[in-house]
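**Student:** output the structure for:
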Amino acid sequence: MTAENSAIAPVRVAIPARRGRDRAGLLLAAAGVTAFSLTFPATVWAMDGLGPWTVTTARTVLAALIAGCCLTVARVPLPARRHWPGLALVAAGCVAGFPLLTTLALQTSGTAHAAVVVGLLPLTTAGYAAARTGHRPAPAFWGAAAAGAAVVLAFAIHQSGGAPTAGDLYLFAALLICAAGYGEGARLAGLMPGWQVISWGLAGCLPLAVPGLAIALLAEPARLTGQTAAGLLWLATGSSLLGMVVWYRGLARAGVARASQLQLAQPLLTVVWSVALLGEPLSPAAPVAAVAVLACIAVTQRAHGAGRAGRP
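**Tutor:** Alright, predicted model coming up:
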């Protein structure tokens, strides 16, 4: 083999390998989106017999106990001290902040409305990733992501009668804190297994979640029903743990900015679940907005590769 051929050969292997890695990452991220799309209906089910603070703390306690058992059985050592700030942000954003704020929002917002507002999350996540890692997607990527965000904002304002509601304020705050948790979790998932990232985040919240649950049970009425139990079970295992495991792994493999745009499909899926599982009336604007924002996914996926890469 000549020197010229030897220089070319690795390229022929590396490109398909990279494409395969991206494809696997996108599939993992899609599995996470599917799990997350059931979060709002499950929260409504859980609130059939519990208050919002009880639901938030109970799901965290249950998920943290499962995660702690997994860490103990696998004999996973404590993460390096340099990873603690990132894990704290994962805990604050994804384990505590986002679930609490969205649960409070669902007291006054329907699940379809809340789901479409959360369609802004891919844009905020991509923005955080660009600031944190130095990655610069192509202008067409930002244009498509911003177009999806504009549709979401227009829908939210239309549904609220021209002005944001208290529920929308909760949702917008949840977007910001969750984007940071997603970005840090994806970064850490490149350094340790994704299940360990979310497991340590959950375990770190346990000392606060246990007394928080005790206080919530004293302050809020509690009535355990079949729907309540089913909702809590999914929130603890599907949304808080298993969904986050595949989501972080997908973000780490395919890139935060690119994989996060798959979450544009989450509103459409949640609208389907809210009608099928909760019997909510379907606003004509909800599916239109969800489909419009879904159409932006193809553009973001095609445009992403043309950007200027920074640190991985």
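
**Student:** going forward, measure contacts and count neighbours with C-alpha atoms only.
**Tutor:** Will do.

**Student:** helices of the stretch 101-250 of the chain, start to end?
**Tutor:** 111-117, 121-133, 139-159, 166-189, 194-219, 226-234, 243-254 (DSSP state H, counting those that start in this stretch).

**Student:** turn those into a markdown table, columns for distance to residue 81.
**Tutor:** What follows is these, written out as a markdown table (distance: least, Cα to Cα, whole Å):
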| stretch | distance to residue 81 |
| --- | --- |
| helix 111-117 | 36 |
| helix 121-133 | 19 |
| helix 139-159 | 35 |
| helix 166-189 | 13 |
| helix 194-219 | 13 |
| helix 226-234 | 32 |
| helix 243-254 | 20 |
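
**Student:** now for the ones you listed, which one comes closest to residue 53?
**Tutor:** helix 194-219 (5.8 Å; Cα to Cα).

**Student:** returning to that earlier point: ok, which of the helices of the stretch 101-250 of the chain comes nearest residue 16?
**Tutor:** helix 243-254 (13.8 Å).

**Student:** packing partners for the helix or strand following the closest one?
**Tutor:** Next along the chain after helix 243-254, taking DSSP states H and E as the criterion, comes helix 256-260. With contacts taken as 3 or more Cα pairs under 8 Å, 6 or more residues apart in numbering; DSSP states H and E, helix 256-260 sits against helix 3-37, helix 121-133, helix 243-254, helix 285-304.

**Student:** second input sequence below; structure requested for side-by-side comparison:
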Amino acid sequence: MNFRIQNIQTGWLHGFIGVAIFAGSMPATRVAVQGFSPEFLTGARACIAALLAFILLYMLKQPKPSAQQIKSLCIVSIGVIIGFPLFTALALQTQTAANSLIFVALLPLATAFFAVLRAKEIPQLTFWLYAGAGSALVIFFMLQQSGMHGLTLSDLYMIIAVLLCGLGYAEGGVLSRTLGGWQVICWALIMALPLMFPMFLVYLPHNFQQIPIAAYIGLAYVSIFSMLIGFFFWYKGLALGGIAKIGQIQLIQPFIGLMLCAVLLNEQISLLMITVSLAVVSCVVMAKKYA
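**Tutor:** From the prediction side, this is the model:
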């Protein structure tokens, strides 16, 4: 019992560190897309991280994953290496980083949903009631922002990004129990390289001199921290403490992200953003009780 409690506590610590790193992803991506196209940014961050991953796997002589694990790694790649980075970058061309963080507030619910499908974790009915309430609040926010004219294209991009990320988190959390946390993201990056490297080449900027320094800094952050180091802690936390439970630590990500947006990007944080974020977090906190 003590060993189990210790695992959960260690899982919470790892999860918290991972979320703190991920909180900088939206602001960094917002800065990066001011100089790079979403397609190039997605390919470049994956290629840079994959190079570092290959060095780690080679130096530490890690065994190759099994055929079954490769299937899971493909799902992880689609979710967190291709899908989430690409669709958030597309959304952040026209949407502020602060606005996108409202959608990120739904990540705990998406992660828990896929934990049911992939990890066979079965929440109670009450969980889904609160999850539905949280989703309804985000839809309300989207309609308010678009003047009640329905979803914008950037909203749709963020919804797809959150769903794919939740899938990648849940699948990676399950796989981390047998393959190891940092090994999962490293192998997933290698798996995605045949697709990401051509994307990197096709969308290579014609003139790097016109790209602002801030865009390079954003690219470096999402490549090294968001795409690699953050997952070392995150997948370890999910494996130790449970996907649905540890996934709720993402509650703090919108708040850290909003502070970063205000400080680093001088973006305006509206009262509606804060109110909806708090309301969504309240729904997820209650959902956690039944997860």
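
**Student:** mind checking the helices and strands packed on helix 256-260 of the first structure for the one nearest to residue 61 of the first structure?
**Tutor:** helix 243-254 (15.8 Å).

**Student:** so the closest one aligns onto which residues of the second structure?
**Tutor:** Alignment note (TM-score structural alignment): helix 243-254 of the first structure is matched to residues 230-241 of the second structure.

**Student:** what about stretch 278-286 of the second structure, how far off from the first structure?
**Tutor:** Taken against the first structure, stretch 278-286 of the second structure registers an average deviation of 3.0 Å after superposition, with mean Cα distance after the TM-score superposition for the first structure.

**Student:** so how far is that stretch from its chain's centroid?
**Tutor:** Remark: stretch 278-286 of the second structure is offset 19 Å from the chain centroid, using Cα atoms, centre = their mean, to the nearest Å.

**Student:** and what of stretch 186-198 of the first structure?
**Tutor:** Counting by Cα atoms, centre = their mean, stretch 186-198 of the first structure comes out at 14 Å from the chain centroid.

**Student:** likewise for stretch 110-125 of the first structure?
**Tutor:** 10 Å.

**Student:** in stretch 261-270 of the second structure, what counts as buried?
**Tutor:** Buried residues in stretch 261-270 of the second structure, counted by 16 or more other Cα atoms under 10 Å: 261, 265, 267.

**Student:** which other residues reach it?
**Tutor:** When contacts are defined by Cα atoms under 8 Å, 6 or more residues apart in numbering, stretch 261-270 of the second structure is touched by residues 27, 96-98, 258.

**Student:** to which residue of the second structure is residue 274 of the first structure aligned?
**Tutor:** By TM-score structural alignment, residue 274 of the first structure lines up with residue 261.

**Student:** so its match versus residue 250 of the second structure, what's the distance?
**Tutor:** According to Cα to Cα, to the nearest Å, residue 261 of the second structure stands 17 Å off from residue 250 of the second structure.

**Student:** swap in residue 180 of the second structure?
**Tutor:** Using Cα to Cα, one gets 21 Å for the distance from residue 180 of the second structure to residue 250 of the second structure.

**Student:** which one of those two is surrounded by more residues?
**Tutor:** It is residue 250, of residue 180 of the second structure and residue 250, that has more neighbours when counted by other Cα atoms under 10 Å, with 25 against 17.

**Student:** for the more buried one, list the residues it contacts.
**Tutor:** 19, 105, 107-108.
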